[in-house]
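Undergrad: structure of the sequence below:
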Amino acid sequence: MAIREPDPDEAARIREVVDSSMTTSFRLSPEQIDAVADEQFADDAVADALEDETTVLRVAETGEDIEEATITGVVEGRLAGDWGEVNWLFVDPEHRGQGIGTELYDAANEALRDEDAEYVCVTVLEANTEGHGFVERLGLEHDGDRRVDIAEESFVKYVYTDPDVDATLPNESTTEDADEESFPETESTDGNLTTTDDGETVYVARDEAESGTAASFYVTYEDADLTEQYGFYCANCGSLDISMDNMDRLECGDCGNTHAERSGESYDESYL
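TA: The predicted structure is shown next:
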């Protein structure tokens, strides 16, 4: 295995790895995957990353010999003040189980520190069902949530840091705290956050949230005392059309925002 900086003309292969990895490991629609991959890893985006002095882009190349070598993983990180952020890490599903993810993380970590990053954090999309377990196996801990706009959609990212680090996380101008989200289609009624469903007032409990791939879901009630549960509210679009299956998976019928509990059983060790 070789870890190296890619050439601009390898963007197409990088995009293939990103597509296949996201399709396997991300709880996103095909349209969302295409939009994220287009914005973050299209030809121009790869070329810009390679020219940007604050960005680290590395690929893993595996093969028996030079002629058979192919890109099987990619990692992207950026400098943000004293921090280095590992924002994207993908491993081709067909080549997992070879330690590629760990090698890529180590390479990005080292490169960011070589660029004077004092600390390094990792951000993982809420929808990346396997990535969270991978990062936790590296010894990092969930240290906050961040809302980011990618391809004109809002997503939640979990931020992971070394538990021994005591420093303020970077807060780029393109992000905001995931807890500070807006509540579309709502109004304040006697100090309560409310919305309506066929003319009926529904009360939104702002302190009872479930994470979602695009925005949080909030428990709703029929009464201001929040005793009779009504259902759920989607903070991405303001809809009350939320379904729940027998695995407690939530899905918005209007915008496709979803939530599913993460567990150790969903972690695939081959990602390492």
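Undergrad: rest of the way, CA atoms for contacts and neighbours
TA: OK.
Undergrad: wait, residue 75 touches residue 85, no?
TA: No: in terms of CA atoms under 8 Å, residue 75 does not count as a neighbour of residue 85; the distance is 10.8 Å.
Undergrad: burial of residue 208, as a residue count?
TA: 12 (other CA atoms under 10 Å).
Undergrad: so it versus residue 240, what's the distance?
TA: Separation of residue 208 from residue 240 (CA to CA, to the nearest Å) stands at 15 Å.
Undergrad: can you check residue 141 too?
TA: To residue 240, residue 141 is 33 Å away according to CA to CA.
Undergrad: before we move on, back to that, so which of residue 75 and residue 85 has more stuff around it?
TA: residue 85 (27 against 24).
Undergrad: one more to put side by side:
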Amino acid sequence: MEIREPNADEAERIRALVDSSMTTSFRLSPEQIDGITDDQFADDAIAAKIDDEDTLLYVVETGDGIEGTAIAGFVEGRLADEWGEVNWLFVDPEHRGRGIGTALYETASDALRERGAAHVCVTVLEANTEGHGFVDRFGLEHDGDRRIEVAEESLVKYVYADADVDSDGDLPTESRTSESDREADAAGEAFPNTETTDGQLTVTDGGETVYVARDEAESGTAASFFVTYEDADHADQYGFYCSNCGSLDVSMGDMERLECAECGNAHAERSEQSYDDSYL
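TA: Below is the predicted model of the structure:
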């Protein structure tokens, strides 16, 4: 296999790879997958990333495709201050188990460090059922979550970094959040039906004050869910809050699937047992 930088005219091949990989390994609807591929991997998006000096892209090309060669893997990384971030990594399902994912991760990490990154982190969509186990194999530890907006979808990314690195809250995904977004979020504008009580986000349910844990998010098809508590110390869990409509009428099914009865926003918990070494 050959690891190389892609050309702009290969966007369609990359998009097909991403679609196949996400369909196999991500707990997302077909509409969500289409939205992400159209937003992040369209022809103009790939061309813009190739032209961006702070972004690096690599593909793995194998010689066993139907027409002679096939793009079997793709990775995207980005420099942000002293941090390098591996933010997308995909391996075609038919080519897994051959070391492609490992080769792409190591190539991207080395390239980011060669370009000046002092530390490298990896971000993985929470809905990526196999990606979390893949990252664990490199000794990286969960160092925070971040809600992102992709194709008008609110999704959660897990951030992984080296265990011996103290990020001190200054991960690149957080530092790129705009000041206006942080101010709007702090004001509760992204959380309908809430108010601020003694510095904490709260919502009233039948006259009872419920506390929303803004740092305990679960992804949803329309917007994130947040764990709620009966007390300000977050000791006794109350349930979940849907940030799409502001409802507390959120149920959890047998498969740990969250669903809002008011708006239909839903989330399926990722399985820790779903990882099978297929990326390595």
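Undergrad: nearest residue to the middle of the second structure?
TA: The second structure has residue 125 as the residue nearest its centroid, 2.3 Å off, counting by CA atoms, centre = their mean.
Undergrad: surely that residue and residue 154 touch.
TA: No: here residue 125 of the second structure does not reach residue 154: they are 11.0 Å apart, not a contact under CA under 8 Å.
Undergrad: the lengthiest strand in the second structure against the first structure, how far on average?
TA: Determined from DSSP state E, the single longest strand within the second structure is strand 68-80. Here the mean offset of strand 68-80 of the second structure against the first structure after fitting is 0.7 Å, by mean CA distance after the TM-score superposition for the first structure.
Undergrad: residue contacts, residue 182 of the first structure?
TA: residue 235 (CA atoms under 8 Å, 6 or more residues apart in numbering).
Undergrad: which residue, other than its chain neighbours, is closest to residue 34 of the first structure?
TA: residue 19 (7.4 Å; CA to CA, 6 or more residues apart in numbering).
Undergrad: now do residue 28 of the first structure
TA: Nearest one to residue 28 of the first structure, counting by CA to CA, 6+ apart, is residue 127 at 6.5 Å.
Undergrad: how about residue 22 of the first structure?
TA: Closest to residue 22 of the first structure by CA to CA, 6+ apart is residue 33, at 6.7 Å.
Undergrad: which one in the second structure is aligned with the one you found?
TA: Using TM-score structural alignment, the partner of residue 33 of the first structure in the second structure is residue 33.
Undergrad: what comes into contact with the helix or strand encompassing residue 184 of the second structure?
TA: For residue 184 of the second structure, the element it lies in under DSSP states H and E is helix 179-186. For helix 179-186 of the second structure, contacts defined as CA under 8 Å, 6+ apart pick out 190-191.
Undergrad: and that helix, what's buried?
TA: Buried residues in helix 179-186 of the second structure, counted by 16 or more other CA atoms under 10 Å: residue 186.
Undergrad: now do stretch 18-32 of the first structure: distance from first to last residue.
TA: Using CA to CA, the end-to-end distance of stretch 18-32 of the first structure comes out at 13 Å.
Undergrad: helix, strand, or coil at the residue nearest to residue 34 of the first structure?
TA: Following DSSP: H, G, I helix; E, B strand; the rest coil, residue 19 of the first structure is assigned to helix.
Undergrad: now it: how far from residue 140 of the first structure?
TA: Counting by CA to CA - residue 19 of the first structure and residue 140 of the first structure are separated by 26 Å.
Undergrad: buried stuff in stretch 91-103 of the second structure?
TA: For stretch 91-103 of the second structure, by 16+ other CA under 10 Å, it's 91-93, 95-96, 100-103.
Undergrad: can I get the residues you listed in a markdown table with secondary structure and distance to residue 267 of the second structure?
TA: Below are these laid out as a markdown table (DSSP: H, G, I helix; E, B strand; the rest coil; distance: CA to CA, whole Å):
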| residue | secondary structure | distance to residue 267 of the second structure |
| --- | --- | --- |
| 91 | strand | 24 |
| 92 | coil | 25 |
| 93 | helix | 24 |
| 95 | helix | 29 |
| 96 | coil | 27 |
| 100 | helix | 30 |
| 101 | helix | 27 |
| 102 | helix | 29 |
| 103 | helix | 32 |
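Undergrad: appreciated, that's everything.
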